[in-house]
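**Q** Predicted coordinates and the sequence they were generated for:
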Amino acid sequence: MNLKSKFRKNMKCKRKYAKLVAGFYIAFLMVSSGKITSYAFARPNITREVEPNNTKETAQLTTQNNEIATVVAMSDWSGRYLISGITNSSDDDWYKVVLTPGDQYLTVGCYTKNASIHIELFDSENKIIVPGYISSDTDTVVKRFQSNGGTYYVHIEGTSETDTEYNLSVGSPRVISHELNIQFDRSTTSGTIYKSFSLKNETILPRDSIVSSISVLNSSEYSSARVTSSAYPKTFTTTDGTIKDLGLKDISLKSDWEFIYYPKGSTANVSPVRFLFVYPLYDDTVIPPPFHTIKK
């Protein structure tokens, strides 16, 4: 690769790295009751590709991904180990990672429009564990495999001359943050409002989804609200509309819920509910639509 190409690649990589870091900060600026609320934040570990890494012998070392949903639900992303790189058809990128035995996940995102990459995973004996496949046009591919422990190698190569941006993690599944809104029918009353509903059979919601916070929108109309879940033995009470820091309580989103509202006066609107939640990105996970709303 000539000097000009190397310079262009390095600058693109720096811009991509900046976008990734900025994106993680933005993801945790949540709108609640008309205000921007910033949660405590522990950064993910994002490493740029370092040349030369064009051969297995010069493979760049990365760390096994170690994300845990209940920890990420507390805004702690320190278990994420991500490589951000750029490749094309003239550029082979190699990485190595030491893995513990058991189920592991190779997760690769391709973020250049109309571009693709070829990806392979090898063990230390040069046996192909995950065969080559294509991740194309803003796609994220997840492949589960069985690790016997030891060093594994990832080979990435672009399929065209176009510089193609990607990110890579190997280890535990990446954890994704999401939002779900619950809307209720109108109900004019000045008395206590009871709303019960179940999310157990909502197929749009990924398995192993963990609640990180709950917001009662339009909370100024209520003196307080109480929340109970079949997945947790205690009742939560809020007077400001938000229940935060729920991650380590390991409360499944897909459970039975009851919300009890105590209006300050007569009201015709039952306040919507916003769940912020996280879930592991498995190889069979279907990602729900952004800002999804369910009517109950």
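**A** Arrived safely, thanks for sending. Numbers count the residues shown, from 1 in each chain.
**Q** C-alpha from now on. contacts and neighbour counts both.
**A** Fine.
**Q** now the helices for this structure?
**A** All helices of the chain, identified by DSSP state H, fall at 3-26, 69-72.
**Q** tell me which strands and helices the shortest one is in contact with?
**A** So the one you mean is helix 69-72. strand 273-280 (3 or more Cα pairs under 8 Å, 6 or more residues apart in numbering; DSSP states H and E).
**Q** Summarise which helices and strands the strand it packs on is packed against.
**A** By 3+ Cα pairs under 8 Å, 6+ apart, strand 273-280 packs against helix 69-72, strand 175-183, strand 210-216.
**Q** Also compute the angle for that strand relative to strand 175-183, please.
**A** Interaxial angle, strand 273-280 versus strand 175-183 (axes from the mean of the first three to the mean of the last three Cα atoms, to 10 degrees): 160 degrees.
**Q** Comparing the helices of the chain, which comes out most buried?
**A** Neighbour counts (mean count of other Cα atoms under 10 Å) averaged over each of these peak at helix 69-72, with a mean of 25.
**Q** also this one, for the comparison:
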Amino acid sequence: MGLTSSLLARSGGKHASGDAVVESSNLNKGSARDCSTRKKADDLNEYGVTTGKGDEPIRTAPPSVVIPWVLSDVVDSLSETDGLRRGVTWEQHAARLRVCWQEYGAEFPKEFAGALTGCLETGGNGDQVATFLLDIFAGEATGETERMHVTKGTKELWPLVFRKCRQSLLRKREPDWTSIPAIESRQKIRQLLWKLESVGTSKQLWSKRVFSFEEQKFANKNAKRLLKALKKLERGLDRVDREANKVIGEAKRVAIEATLKPAPWEVHVASAPRA
């Protein structure tokens, strides 16, 4: 016997009371809510995020999950022919990044900086990935990029991200700063900087001019600061790579010299023993 039939039988036949109908409706709604809650829990558990008990709010996933997932989905949305749909999707991604930053604080820009090295490994879609990054970094307080701009109160995201990049990529005290993986990481960031600058130029982000009868609007201050930061980080990468090449070259010279055959008259005399 179905749930509704059972309620009708208990209420005395065909003419069920209003209470029975309400009870049935509430039970159905409760079942739907339970299913929805279980579905959300399953989705989050897939990413290793636990849900709260009872009515406790569900925490957003950590930056190590949110940031790679968002960037990956940005790449997947590049083939989207509906520009409006893609725009709405990117706005949702920007909102996810804001929420994650709000909840996890300093961990967020650190994780974001680490994720930048893989941004251009997208099979030739670097321009639009760079467009997404420029929108969340240098969006204006008003206008079409307002919903894309990722901030935390008055804090901009990109200065914190670039600071982490400088700390991790420009330190020469690290024992592996001249290693091939370290050089490759710097090169990936350099390529990203070039792409951001190129796309920003094509979008007139650095010197945007909107002419009207009464006003002339130039690029917002945040975009100009971002461009200066791009160039500063690029110069830092170039400097570190030049110094790394010197260290590597000198190490190679020493290794080669150790293998050279001495001339017949070049006799190494052992030092006399001390008295």
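**A** The structure has been received and is ready for your questions. This one's a predicted model, so the numbers in the text were calculated from it and none came from an experiment.
**Q** TM-score of the superposition?
**A** Once superposed, chain against chain, the TM-score is 0.24 (TM-score structural alignment, normalised by the length of the second structure); 113 aligned residues with a Cα RMSD of 6.5 Å.
**Q** would you list every one of the strands in the stretch 151-296 of the first structure?
**A** 164-171, 175-183, 193-198, 210-216, 222-229, 232-238, 242-243, 256-263, 273-280, 292-295 (DSSP state E, counting those that start in this stretch).
**Q** Hmm, I typed the wrong one, I wanted the second structure.
**A** Remark: strands assigned in the second structure by DSSP state E are 151-152, 155-156, 210-211, 216-217.
**Q** Pick the most buried one from those strands.
**A** strand 151-152 comes out most buried of these by mean count of other Cα under 10 Å, with a mean of 17.
**Q** on contacts alone, who are the packing partners of it?
**A** helix 83-104.
**Q** Residue 103 of the second structure is nearest to which of the strands of the second structure?
**A** Closest to residue 103 of the second structure of those is strand 151-152 (Cα to Cα; 10.3 Å).
**Q** residues making contact with that closest one?
**A** Strand 151-152 of the second structure is contacted from outside by 98, 101, 102, 157, using Cα atoms under 8 Å, 6 or more residues apart in numbering.
**Q** at 10 Å what do you get?
**A** When contacts are defined by Cα atoms under 10 Å, 6 or more residues apart in numbering, strand 151-152 of the second structure is touched by residues 94-95, 97-99, 101-102, 105, 136-139, 157-158.
**Q** What of stretch 23-38 of the second structure?
**A** Counting by Cα under 10 Å, 6+ apart, 3-4, 6-7, 17-22, 39-44, 51 sit against stretch 23-38 of the second structure.
**Q** picking up where we left off before, just send the helices of the first structure back as TSV, with distance to residue 212 of the first structure too.
**A** Formatted as TSV, the helices of the first structure follow (distance: least, Cα to Cα, whole Å):
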stretch	distance to residue 212 of the first structure
helix 3-26	16
helix 69-72	8
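**Q** if I look at the closest residue in space to residue 122 of the first structure that isn't next to it in sequence, how far off is residue 141 of the first structure?
**A** Leaving aside its sequence neighbours, residue 122 of the first structure sits nearest to residue 128 (Cα to Cα, 6 or more residues apart in numbering; 4.5 Å). Separation of residue 128 of the first structure from residue 141 of the first structure (Cα to Cα, to the nearest Å) stands at 17 Å.
**Q** which of the two has more neighbours?
**A** Neighbour totals were compared for residue 128 of the first structure and residue 141, and residue 141 leads with 19 against 15 (other Cα atoms under 10 Å).
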